[in-house]
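> what would the 3D arrangement of this be:
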Amino acid sequence: MTDHPHLGTLIPQLLVERGIDTVFGIPGVHTVELYRGLPGSGLTHITPRHEQGAGFMADGYARASGKPAACFIVTGPGLLNIATAMGQALADSIPMLVITTLNPRATLGRGEGRLHELRGQSVVGREVSALALTVLTGEQLIPALDEAFAFLASARPGPVLIEIPIDLLSEPFSGPVTSLRKPAGPPPPAAGDVEAAAALIAGASNPLVIAGGGCVLGAQAVRGLIDRLGAATLLTANAKGILPPGHPLLAGGCMLTSALHAAIGEADLILALGTELGETEFWYGNEGLGLNGPVIRVDIDARQLHRNVPSALPVVGDAGAFAAALAPLVEAVPNGRAYAERLRIARMEGADPRYTRHRPLLEALWQVLPDAVVAADSTAASYGGNFMAEPPAPRRWMSAATGFGTLGYALPAAIGAKVARPDVPVVCIIGDGGLQFTLPELASAADAGAPIIVLLWNDQRYGEIEEYMVRNQIAPLGVKLHATDFAAAAKAFGAAHVAACSLGEVKAAMLAAAKHPVTTVIEMDASHYA
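All right, here's what the predicted structure looks like:
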């Protein structure tokens, strides 16, 4: 006999000591030892209806709160199920900790038909992780946790995966249970790089700032730099809210139109902060961004500094720290406000009516619910929101219509955001096709006591794909959807349902839903919004 607790039993305590307060997961025979230590640990456990939902919930939790949650995931099918959510989080640089199990060490790679056996599971996990670690002995646990949390605190965010064989979870753990190491923060930029950036900016008369999701953590410093420099600023989807609505330097989002493409070309210097400058941040296809001035790129990940757009001055470092260091070294340019206004006008010239039709709804969101956090799926309103929505602060707009671009994201992500921010309304924007990917998670919201507001755009089809097929002279096949009774489905999963036939009805329904103790599905029949 031994007095030492089992390794699996201690893991919840170790996570709490390192700042984790919420875990998403579905108990399974390969993870039950992790659950033995959950009662009394201080962790809140949320049960989704699918492991993909667990990953999307952790994603929404992190975007809304700024800190990671954990997921407990079973071997094999559990990891494959959460892989899509991890892929979205990896593409959008969203932190989460995924603890998954492996089959017993003596059976790994044997192909003996063990329960949940997946050949090369570690290979799969590494493809959707920013960092992947495997713990094979008790002595490796604390170093692995230290490495994981150091990475989460200092590197480009993303999913961190820790794999632990199930037989190891049941072994006594005799090592120290607490690490006193405090993870370092993100790396500051080199002073010489800041000075070089200031010199380049001093020679520019019409600079443009493009701020991405890497700016959110240092949003106050980034806004301070923009205000001091007086430069027109475009915000990617993941940076929305760094400048509030009506700010004179806010040029809007980044959905590229021909007019906006031309207007961006007027800039004689581009300061790109914490952004990939990637296709789904601008939807520029093969034509590129057409940047005509030198580009200063600042990114915590050195690998990003020469992708998509070459850098005249590549700077490795945290965008917020860079902004704070640069601000005292720059002077205001004279024409920033006028340039921002030209960009604001240009982004709407020739904008796709499939997206602009949703502008009244997007403008109504924070008029009706000023504190709302919005999770948007891959649907037309979300694409429109990526360049037209203007939330009042960061961490109020999260969208799957970027990067990996998964369907079904918004419902579980909204639940995760509500778990993180129970004090504010959380709105999910989703189409009928996307909702049916993760519809059962409505029941998870009921279980968790996390009521959200679902704005359901119902056109009984995969509308984006159908219109793409038609534009490319492809007969639309496989895009029409059964006319689902969402009122009955909502009731079955513990949610309320409201049919809204006008924007006024949507506004009234959102106000009522914000006071309702259960999730409300507000269904908008697309035929009423032609």
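> from now on I want contacts and neighbour counts done on CA atoms only, so please keep to that.
Noted.
> got the buried residues for stretch 306-324?
Under the neighbour-count criterion of 16 or more other Cα atoms under 10 Å, stretch 306-324 has 309, 311-324 buried.
> how distant is that stretch from the center of its chain?
Counting by Cα atoms, centre = their mean, to the nearest Å, stretch 306-324 is centred 21 Å from the centre of its parent chain.
> just to revisit the earlier point, from the buried residues of stretch 306-324, which is closest to Thr484?
Nearest to Thr484, judged by Cα to Cα, of these is Val309 at 44.5 Å.
> one more, for comparison:
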Amino acid sequence: MASSPPNIAQLVVDGLRSSKIDTLFCLPGVQNDDFFNVLFDAHDITPIVTRHEQGAAYMALGAAQVTGRPAAMCVVPGPGMLNAGGALTSAYWAYARVFALVGQIPVPMQGKGFGVLHELADQTAVLRQVTKEAFAITDPVDATRLIQGAFDAVHSGVPRPVSLEVPANLWTQPADGHITTPEAQTAPVDPDAVERATALLAKAERPLIVVGSGAYGASASIIELAEKMQIPVTTRRQGHGVVPTGHPLFVPITVAHEMWPDVDLVIGIGSRIEWPLLQWGYDADLDLIQINIDPEEIDRHGITTVGILADADEACRALIDATEPTTRPPIAADLAGRRAAFNEATAHLEPQRSYTAAIRDAVPDDGALVEDVTQIGFAAHLFYDHLAPRKFLTTGAAGTLGSGTAVAIGAAQASDSPVVGIVGDGGFLFTATELATAVQHDINCNIVVFNDNAFGNVKRIQKTRFGADRTIASDLKNPDLQAFATSFGVRPWKTDTPEGLRDTLREAIDHEGPSLVEVSVDEMPDPWPFFRRPRVRSKEPGVRR
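Model prediction:
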């Protein structure tokens, strides 16, 4: 007797399994009940129930970032999906492979405006804004193809979220076919493009490499290329650790700006390069090699000289094989002098420098640091000693205040190494209730809260721009964070010095179970002059050669 075909809920579970996704960050609800009934029997997939839909999506973001593999979340439609939307747009700009499984109201009810539970007009249109591809099942005939397409998409191409919507009335419907193992597809390296890029490298006198998150898998080849051709390397947000901070050819973004007027060739590797090009300018004397798996980034600014649409490591290996060692003199001594000048110029940024050093001392080399939008998070871009890729997790261009606690919990759940989240007192309370999730599921995350009883960055900007007596909506009255943590079953510590943070954070990391370290701080000096640097080349954004 022939076996009956699986239903749509079973096919989705098969897709999770074929993607080697063994955890589902979720908040169940009535539209997804039939899916969770099938998930109950999938003992190889662990549901992590969160306290808010944004927590489920942020945790999936953290898991995807720290591993480089797809992570999954599941929420109900309408308000549930909208609650997760901020986290999905964060995953979009953080280049994370998040699989978003979203419920939907029954097909006959869609588009009618009846006002059924969790109805949202054109939910798919909303999801298209926060994912790279949005799949929606409306007929069981198409279900297997769409489920397969969604899982293939989250594994392939640009690492960004993919959504799959399943209406409540279709979960139990049978669907022919089966789900196969997703295949990641990348474009082959174009040898003609490599030849043209090699010619530019050979003639360049003052090249610069800018790396982003697309370079995470290419550390060794980028270092080899930089050393062979004597090229300095920098990053703004997401490329930290691709080339370790301590490498003689790495320079902070502030130093890169100092060099920018004289740079004649930029090699972007897995980076949008938007910070230098939009902030610092460009002109006809600047050539650009753009290496990226995203076809939209190859010539986004309209000034690319040579584009290589390929995996970063494969492209860099091709360039290494095609280039002769440079005849340019070694640059390590010059870069060391520039870094020393940078350290002197930023010596006044205390206590930020001392706190980032204390965190580095406490976090093991294989540990990951998650930044929220907070003073020490900003400082970490300039001063933290980044040792390897995927060890500094950020929402990138999204700049999402309040994401850090939940992202850190998700990263900790997916990692065998310690994870530390650094948040401010303002951002902490956005997702602080997810400490309950960490306790319930025994996730060893470590949250450091810098408490100045204010949205400190906002307050400082208001003082600087409008006057010390014209601050508004930036002071905060916080709960007792020690009692707050304890109420969840989280072990708390408290300190007010960098030395105290180093010691307490070490204890927290050694502690079995979730922990919170509160650091009482005052107003901090402004780091932004070392990020936002003036235009030093003539052309404005959008002006072609």
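> give me the TM-score for this pair.
Superposed pair, TM-score by TM-score structural alignment, normalised by the length of structure 1: 0.92. Supporting alignment: 517 aligned residues with a Cα RMSD of 2.3 Å.
> rewinding a little: which one of the buried residues of stretch 306-324 of structure 1 is nearest to Pro5 of structure 1?
The closest of the buried residues of stretch 306-324 of structure 1, once distances to Pro5 of structure 1 are taken by Cα to Cα, is Asp318, at 40.1 Å.
> the closest one matches what in structure 2?
By TM-score structural alignment, Asp318 of structure 1 lines up with Asp311 in structure 2.
> from the buried residues of stretch 306-324 of structure 1, which two are the most distant?
Across the buried residues of stretch 306-324 of structure 1 (Cα to Cα), the longest gap, 24.3 Å, separates Val309 and Ala324.
> which ones are touching the spatially closest residue to Pro187 of structure 1 that is not a sequence neighbour?
In space, Pro187 of structure 1 comes closest to Gly317 once its chain neighbours are excluded; the distance is 5.2 Å by Cα to Cα, 6 or more residues apart in numbering. Listed by Cα atoms under 8 Å, 6 or more residues apart in numbering, the contact partners of Gly317 of structure 1 are Pro186, Pro187, Pro188, Pro189, Ala190, Val298, Asp299, Ile300, Asp301.
> one more pass at 10 Å, please.
155-156, 186-190, 193, 273-274, 297-302 (Cα atoms under 10 Å, 6 or more residues apart in numbering).
> in the stretch 401-530 of structure 1, which spans are helices?
Taking DSSP state H, counting those that start in this stretch as the test, the helices found in the stretch 401-530 of structure 1 are 410-420, 432-438, 441-448, 463-471, 486-492, 503-514.
> of all those helices, which one is nearest Leu161 of structure 1?
Closest approach to Leu161 of structure 1 among the helices of the stretch 401-530 of structure 1 (Cα to Cα): helix 410-420, 19.0 Å.
> average offset between the closest one and structure 2?
Between helix 410-420 of structure 1 and the aligned residues of structure 2, the post-superposition mean distance stands at 0.8 Å (mean Cα distance after the TM-score superposition for structure 1).
> okay, that helix sits on what stretch of structure 2?
Counting by TM-score structural alignment, helix 410-420 of structure 1 sits on residues 404-414 of structure 2.
> related to what we said a few turns ago, and the helices of the stretch 401-530 of structure 1 as JSON lines, adding mean neighbour count and distance to Ser258 of structure 1?
Output for the helices of the stretch 401-530 of structure 1, formatted as JSON lines (neighbours: other Cα atoms under 10 Å; distance: least, Cα to Cα, whole Å):
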{"stretch": "helix 410-420", "mean neighbour count": "31", "distance to Ser258 of structure 1": "30"}
{"stretch": "helix 432-438", "mean neighbour count": "21", "distance to Ser258 of structure 1": "29"}
{"stretch": "helix 441-448", "mean neighbour count": "22", "distance to Ser258 of structure 1": "40"}
{"stretch": "helix 463-471", "mean neighbour count": "14", "distance to Ser258 of structure 1": "18"}
{"stretch": "helix 486-492", "mean neighbour count": "16", "distance to Ser258 of structure 1": "39"}
{"stretch": "helix 503-514", "mean neighbour count": "18", "distance to Ser258 of structure 1": "30"}
